[in-house]
Structures are given as structure tokens and as C-alpha cells.
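Novice: A structural model of the following input is requested.
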Amino acid sequence: MQKILCIRFSSIGDIILTTPIVRVLKAQYPHAEIHVATKASFAHLWEGNPQVHHVHGFDGNIWKFAKELRQEGFDLVYDLHKNLRSHVLCLLLGKIPKQINKYTSARNTFIKKKINKLPGHLVDRNLASLGLGSDGQGLDYFIPAASHVNLTDYGIKKPFVLFAIGAAHQTKVLSYPKMIELIDSIPQQVVLVGDDWDEKIGYRLATLFPEKVLNLCSQTSISQSASLAQQADMVIAHDSSMMHISAALKHPNLFTLWGSTHVGLGFTPYKTSFTVIENTNLTCRPCSTQGSNVCPLGHFNCMNSLDLSAIKDAAQAL
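Specialist: Sure thing, here's the model as predicted:
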């Protein structure tokens, strides 16, 4: 029996985007054991995935980690991260990995010159660079039974809107005034999810809209937030992990908000329907591949000038 190792250390959204690769590998090597190497804090993202035999959690000691992995005797190694740490790990394993192509030059050309030569979606690019074909099934995310959220436990009544208010970088997040504008236009209950960083914004929004907004930021796990998204009548998300999780769940009413990043970079929801909300009239977009914490031009027009009418109309129609 073959053993195959897939390396992807972080982060949440990027890990979700590797799930089609693991699924395709399992289909190609049905009798092989598929192992995943990732940061220990993200190991839970693979819970319940039927294609994965074992998840190895990296705790910061690369030498110890490599020693553990060497004992498995892997036949094939797929480097799905392609950074310094994954390079070192492959060297310590004594394996020449198959690696994704990050298209760094094309990305930089898009950022600096606004000329997009990137070939399609990131997932398809990665599959092609590994010599694999897409099975057309999209992303995977499996919600553990223990993480299923009973809406009545939180006083949530359908129909409701889930708003994932955060993202990894601030230039990918709606400004606070635009969040107020958006929530004010939605007649249904709005449930907020996010991490500790988002909790204070969530508190302020819940204070402004006490009868409408339920702030669950920092109160639910990733899988519990996914359960809420699965049950929501509409999901609103930035270019973020919750966008990809909602895409994996094939949510039928997913609205995505785009600021400093751009759909042309290939990070959109994969193999599912969604609505893009972006300002296509700005010549400064995209200004980064994964977002930053400060608008380089100081105006933040990519988010401050977003037309939110499509979301408002859809909410009115629920």
C-alpha cells in the first residue's frame, strides 16, 4: 500500500482550497493512505474527511516533525504550500516533492501593471501544475456532528442572514460605516461570526441594532460557524475563510465582498454559485494578492464606495 503526504501548513481558506487535490489523489490512488501535514491549530479542518487517513500537526519544531514523518515511509510527497518551511521539511524527509506553481510573476504583474495573465481559478492551476485533473466536485468541508448548532439555543429564528464580518487583512473588510449601512438595510435577523479581533466590532453593531443583530464573534468554533452558515438563508462574507467554507457547503445564496483583492486572482468560491460585490471602476485594484492592513493610497475606496444594493434587494426578497 502506498503512502502519500500532502503538505499545507496554513491558513484556513488556503487549506480548504487544497481539499479537491486530496480528493483527486484518493481517486487516482484508491488503495493509498493519504496523510496531511499542517499546523496543529488547523488539524481540525480535516476532521471527518473520508479521503484523509491521518493528519500530522506541526507544533513549531521542524526537526521533530520531520523525524515523525520519516517513520511513516511516504512514497509520494505533494508540497501544496511551497514556502521555505515546506522546502526544509521535504529536504529533511529526503523526498523530491511534486509542487504547486504559485505563478508569482503573473500575480506581481497583475498587482503592479493590472495585466492579468493568471490561468483561471487557483484550484485548477494547482491541480494542473501537479499533473492532476479536476473532478468538478468543488471544495470539501465536513461539519462534525458535535458541532451542529441548534438555532433555538441561540434564539435564532429563520429566515436569518449570516454575516462573517472579518478577514485576515483589513483592506479586505468593509468599513464600519458600510457595515452599518448594510445591516440597516436587511430586514431579517443578522447573525455575526468572526474571531477575537472581530468581537469588538460585533459588539458595537449589536449595540446599535439590539433587536436585529446577534453577535457570536469569538463564541463559535469554525465548524459551529459553518453549521450556522449551512442553516442561514443568506451568507455574506469577505474574501475570507468563511467564504470558502460556505462555498464548500454549496450555499445557494452566497454574497462575497471584495476590496483590495480581486476575483481575477483566482480565489473566488470554487465550483458553486455566488454573487460578487466589488467596485470595478477603480484602477488601483488589486493592490495586493492577499490583502494588507492599510490602503496604500489612503482612501480605501474599494470598500468605502461599494454598491450594496444587490445584497439589500436579495435580503428584501427572502
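Novice: rest of the way, CA atoms for contacts and neighbours
Specialist: OK.
Novice: my read: G266 touches L122, true?
Specialist: Yes: assessed by Cα atoms under 8 Å, G266 is found in contact with L122 at 4.8 Å.
Novice: higher neighbour count, these two?
Specialist: L122 (22 against 17; other Cα atoms under 10 Å).
Novice: pretty sure that one is touching F267, no?
Specialist: Yes: in this structure, L122 is within contact of F267 by Cα under 8 Å, at 6.0 Å.
Novice: In contact with L69, which residues?
Specialist: Residues near L69 by Cα atoms under 8 Å, 6 or more residues apart in numbering: L93.
Novice: Counting residues, name the longest strand you see in the protein.
Specialist: strand 33-39 (DSSP state E).
Novice: After that one, which helix or strand is next? Please name it.
Specialist: Helices and strands here follow DSSP states H and E; after strand 33-39, the next one along the chain is strand 54-58.
Novice: burial of V294, as a residue count?
Specialist: 14.
Novice: same thing with G166?
Specialist: Neighbours of G166 (other Cα under 10 Å): 27.
Novice: same question, E33
Specialist: Other residues near E33 come to 18 when the count uses other Cα under 10 Å.
Novice: Look up how far L132 lies from the residue nearest to it when sequence neighbours are not counted.
Specialist: Residue nearest to E33 in three dimensions, not counting chain neighbours: K3, with 4.8 Å by Cα to Cα, 6 or more residues apart in numbering. Between K3 and L132 the computed distance is 18 Å (Cα to Cα, to the nearest Å).
Novice: got it, and E72?
Specialist: For E72, the distance to L132 - Cα to Cα - is 24 Å.
Novice: which of these two has more neighbours?
Specialist: L132 (15 against 12).
Novice: residues in contact with that one?
Specialist: Applying Cα under 8 Å, 6+ apart, the residues contacting L132 are 21, 24.
Novice: A helix includes it, no?
Specialist: No: assessed with DSSP: H, G, I helix; E, B strand; the rest coil, L132 is coil; it does not lie in a helix.
Novice: for the stretch 51-200 of the chain, what spans make up the helices?
Specialist: Along the stretch 51-200 of the chain, counting by DSSP state H, counting those that start in this stretch, helices occupy 62-70, 84-93, 104-113, 122-129, 176-185, 196-208.
Novice: And stretch 260-276, what's buried?
Specialist: 260-262, 264-270, 272, 274, 276 (16 or more other Cα atoms under 10 Å).
Novice: Contacts for it next, please.
Specialist: Identification of contacts with stretch 260-276 by Cα under 8 Å, 6+ apart yields 107, 116, 118, 120-123, 136-139, 171-172, 239, 243-244, 247-248, 250-258, 285-292, 295, 302.
Novice: same thing but at 6 Å, please
Specialist: 121-122, 138, 171-172, 244, 247, 250, 254-256, 285-289, 291 (Cα atoms under 6 Å, 6 or more residues apart in numbering).
Novice: what's the answer for stretch 168-178, then?
Specialist: With Cα under 6 Å, 6+ apart, stretch 168-178 has contacts from 259-260, 291-293, 303.
Novice: how about this one, so we can line them up?
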Amino acid sequence: MGDVILTSPAIRLIRKRFPGCTIDFVVKKQFSSLLSTHPFINSLLIFDKNKNGNPLKQLKRQIKRNNYDIIFDLHKNLRSYYLSTNSGAQQIFRYKKFVLRRLLLVKFKINLFKQPIPIYQRYLIALSHLGIIDDNQGLDLYLDENIKNNISSFYADFFKSPGQQILGVAPGASFPTKRWTSAGFEQVINHFLEQKNLLIILFGNSEDRELIKSLNIKVSPNILNVAGSMSIAETAALMNHCNVVLTNDTGLMHMAAALKKKIVAIFGSTTRELGFFPVSGDSIVIENKNVRCRPCSHVGRKNCPKEHFKCMKEIQPAEIIKAISSFFV
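Specialist: Take a look at the predicted model:
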């Protein structure tokens, strides 16, 4: 999900540079709703791995039939390389992954990134040959108006108090080493449940449902758990109501950034140098910089390879509470 959202500046800037061009976007079926109402995209080419036959070859043939002039490969994996090289396009531009720098950082802790480069800006490097430069407008996410209105109507009783503040919390992540501790989330959530005129919404996918259920959270009418019960588009529409979002390094962090929300992001086994960090001024990244074994992976791990998990365990709830509170002033 995050990879798709991070392409939004590239889409916007291609349209700005070439206003009359046709922009088609290849996307996995499960993430297509993120782009279904995008005003700058002409067509979505859906990759559905569960489709009958050979869906990858079918998609390859569709791309070739469309006779594109330019292909931007902003994923640069084996699948996208296969599709782009067989596209028949006159020009192909691929995003630079900085694989060697990433390897040196993760394996040997040699940091050749003078400044952390956000992933969306790395995507724009692939576009720079055509005179496309960053406009510093950040990420975009265009909500479906019908879904947006339905969400507002369905949760009208929850959003009942005028002037209330809403804190979104996303305690899950794709890998355990990217998740802050359950005890930490419990303390932070329970702290803010004691605040007057403040609501909390718990976000996550179906895999996060059990994690959230296991949290020892006070019973309160001011908290809403929607983990695993909403589509991606519905999640975005509900998150749009939040003032601040507390999240790990995960796709929901990028969703919050695209919705222009204030963000407190907790980083454990990953670091800013890898590029997946919120870049707006209304974001705070909390990380344990005293742990020398970070980063131990560029995507996350099932277990801490050192078996101490200090990168997350040593981050104190008080630090998170202070960061969130600074946005509610």
C-alpha cells in the first residue's frame, strides 16, 4: 500500500509537465481503490494474481497493445522489469534503489547517505531526465466522495462533539520488529482516553485485529476499533477525520501523510536513511538512536537478530505522549 501512495507526487508532476498526455498505472488489485478516483490517471491496469490463466502474461500483452511511448518503472523488481522490457515502449526509466548503499548500511552499518532521501524523491530521480522536478507538495490521496460521505454518516454519533480532537492509532506493521511494544501502546492509549474532548480510532488490517484485541485498554465510548473491518478506501475516509496519527513504520503512515495529517511515527528495526519516513513539517519520527545494530533490515524481521529488541523496548511511552501532545496544543 505504501509503495502505491508514495508514487503520487510522480503522477502529479508528470501531469503538470505533460498536461495532454495519457497516464496509465499498473497496480495490484488489492490496492486499486487508492487510485480509482485519481484525477490525473486515465486508466488503471489491474494485476490480479488470482485471475485465471497467466495474469502476468495477460498484463504484458495488454501493456504492449497500448503502445506506450514511455514506461516509468517505479517498483523495479523482477515482475516490473519483465513487464517494462516487454512493453515495446520507446523509453524506459527506472527508479534507483541505491542497493549498494542500502546493503552497506544494513549489513555493515556503513552510512553513505549524507542526508536521508525519501522514497518519493528517489522515484522523481527516474523522471528528472524529462525535466520533472519536485514541487515539494508531498503525497496525495484522492478520496471517493461517496465513501467519504457514507463514513461521515455512519459514524456521526461517534463524531458528536464540536471542537473535539481525534487521535488515530495504528499499532500494527507487516513485520514484528517494526511494531512498538503492546505495553507502550496500552499506556499511550489509556493516557489519552483520560483527556476531555478527545476521541481515539484504532486502525489496522485483518492481521492486526488480534493484536489490538489483546491490548489492555480502558472501556470507553471515546474509542473506536475498526481494525480488519474496513476496505482501504474506507480506512482512508475515516482516517481523514483524525487530527493526529500515531503509527509504526507502515503503509498507514504513508496514508496519513497523503491525507496531510500530523504524524508521530515510531521506527524500530528500520531507519530514516532507508527512505520510508514522513517528510512533512507536521511529523515527528521517534527512534532509539543509541542502538548500534539499527537498521537490521530494510523491510523488517520476524524476530530481533540480537534477541534484545532494544530499538523498540527502550522507547518510553512518555516520549510518545509528549510528541502527540505537542500537536494538540
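Novice: returning to what we had before: please identify the deepest-packed of the helices of the stretch 51-200 of the first structure.
Specialist: The highest average neighbour count among those, using mean count of other Cα atoms under 10 Å, belongs to helix 122-129 at a mean of 20.
Novice: compared with the second structure, how much does it deviate?
Specialist: Here the mean offset of helix 122-129 of the first structure against the second structure after fitting is 2.1 Å, by mean Cα distance after the TM-score superposition for the first structure.
Novice: Map A237 of the second structure across to the first structure for me.
Specialist: Using TM-score structural alignment, the partner of A237 of the second structure in the first structure is S227.
Novice: That match - how many residues pack around it?
Specialist: The burial count for S227 of the first structure: 23, using other Cα under 10 Å.
Novice: Now it: which helix or strand?
Specialist: Assigned by DSSP H and E, S227 of the first structure belongs to helix 222-231.
Novice: chain center to that helix, what's the gap?
Specialist: 13 Å (Cα atoms, centre = their mean, to the nearest Å).
Novice: By how much does that helix deviate from the second structure on average?
Specialist: Mean deviation for helix 222-231 of the first structure: 2.1 Å (mean Cα distance after the TM-score superposition for the first structure).
Novice: Can you pull out the residues in contact with that helix?
Specialist: So helix 222-231 of the first structure is contacted by 143, 147-149 (Cα under 6 Å, 6+ apart).
Novice: centre of the chain versus the helix or strand just after it, how much separation?
Specialist: Sequence order places strand 234-238 as the next helix or strand after helix 222-231 of the first structure, per DSSP H and E. Averaged C-alpha coordinates place strand 234-238 of the first structure at 12 Å from its chain's average position (Cα atoms, centre = their mean).
Novice: Show me what strand 234-238 of the first structure is packed up against.
Specialist: strand 160-164, strand 254-257 (3 or more Cα pairs under 6 Å, 6 or more residues apart in numbering; DSSP states H and E).
Novice: Redo the ones you listed as TSV? Include distance to T38 of the first structure and mean neighbour count.
Specialist: Output for those, formatted as TSV (distance: least, Cα to Cα, whole Å; neighbours: other Cα atoms under 10 Å):
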stretch	distance to T38 of the first structure	mean neighbour count
strand 160-164	24	24
strand 254-257	27	22
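Novice: Would you mind telling me which of those strands is nearest I96 of the first structure?
Specialist: Among these, strand 254-257 comes nearest to I96 of the first structure, with 38.1 Å by Cα to Cα.
Novice: helices or strands next to the closest one in the packing?
Specialist: strand 234-238, strand 275-277.
Novice: Could you single out the most deeply buried of the ones you listed?
Specialist: Highest mean neighbour count among those (mean count of other Cα under 10 Å): strand 234-238, with a mean of 24.
Novice: for the contacts of stretch 168-178 of the first structure, which one is nearest I96 of the first structure?
Specialist: Nearest member of the contacts of stretch 168-178 of the first structure to I96 of the first structure, counting by Cα to Cα, is G291, at 31.7 Å.
Novice: Tell me which residue of the second structure lines up with the closest one.
Specialist: In the second structure, G291 of the first structure lands on G300 (TM-score structural alignment).
Novice: what about its match, which helix or strand?
Specialist: Counting by DSSP H and E, G300 of the second structure is found in no helix or strand.
Novice: nearest spatial neighbour of it, skipping sequence neighbours?
Specialist: Distance criterion Cα to Cα, 6+ apart; nearest residue to G300 of the second structure, sequence neighbours excluded, is F175 at 5.3 Å.
Novice: Could you identify the residue of the first structure that aligns with that neighbour?
Specialist: With TM-score structural alignment as the matching criterion, the partner of F175 of the second structure in the first structure is H169.
Novice: any idea how far E194 of the second structure lies from T181 of the second structure?
Specialist: With distances taken as Cα to Cα, E194 of the second structure is found 21 Å from T181 of the second structure.
Novice: Between these two, which is the more surrounded one?
Specialist: Taking neighbours as other Cα under 10 Å, E194 of the second structure and T181 compare with T181 leading, 18 against 13.
Novice: Against G268 of the second structure, how distant is the more buried one?
Specialist: 10 Å.
Novice: Repeat that for F309 of the second structure.
Specialist: 8 Å.
Novice: Who has more neighbours out of the two?
Specialist: Neighbours were counted for F309 of the second structure and for G268 using other Cα under 10 Å; G268 has more, 29 against 18.
Novice: In the first structure, what residue corresponds to that one?
Specialist: Using TM-score structural alignment, G268 of the second structure pairs with G259 in the first structure.
Novice: I223 of the second structure touches I200, doesn't it?
Specialist: Yes: assessed by Cα atoms under 6 Å, I223 of the second structure is found in contact with I200 at 4.7 Å.
Novice: Mind checking which of these two has more residues around it?
Specialist: Under the neighbour definition other Cα under 10 Å, I223 of the second structure and I200 were set side by side, and I200 has more, 23 against 20.
Novice: Might you report the residue contacts of the more buried one?
Specialist: Contacts of I200 of the second structure by Cα under 6 Å, 6+ apart are 166-168, 223.
Novice: Among those, find me the one that's closest to L34 of the second structure.
Specialist: For those, the nearest to L34 of the second structure is G168 (19.2 Å; Cα to Cα).
Novice: ok, that closest one - contacts?
Specialist: 200-201, 242, 245.
Novice: try 10 Å
Specialist: 189, 199-203, 223-224, 238-247, 256, 261, 263 (Cα atoms under 10 Å, 6 or more residues apart in numbering).
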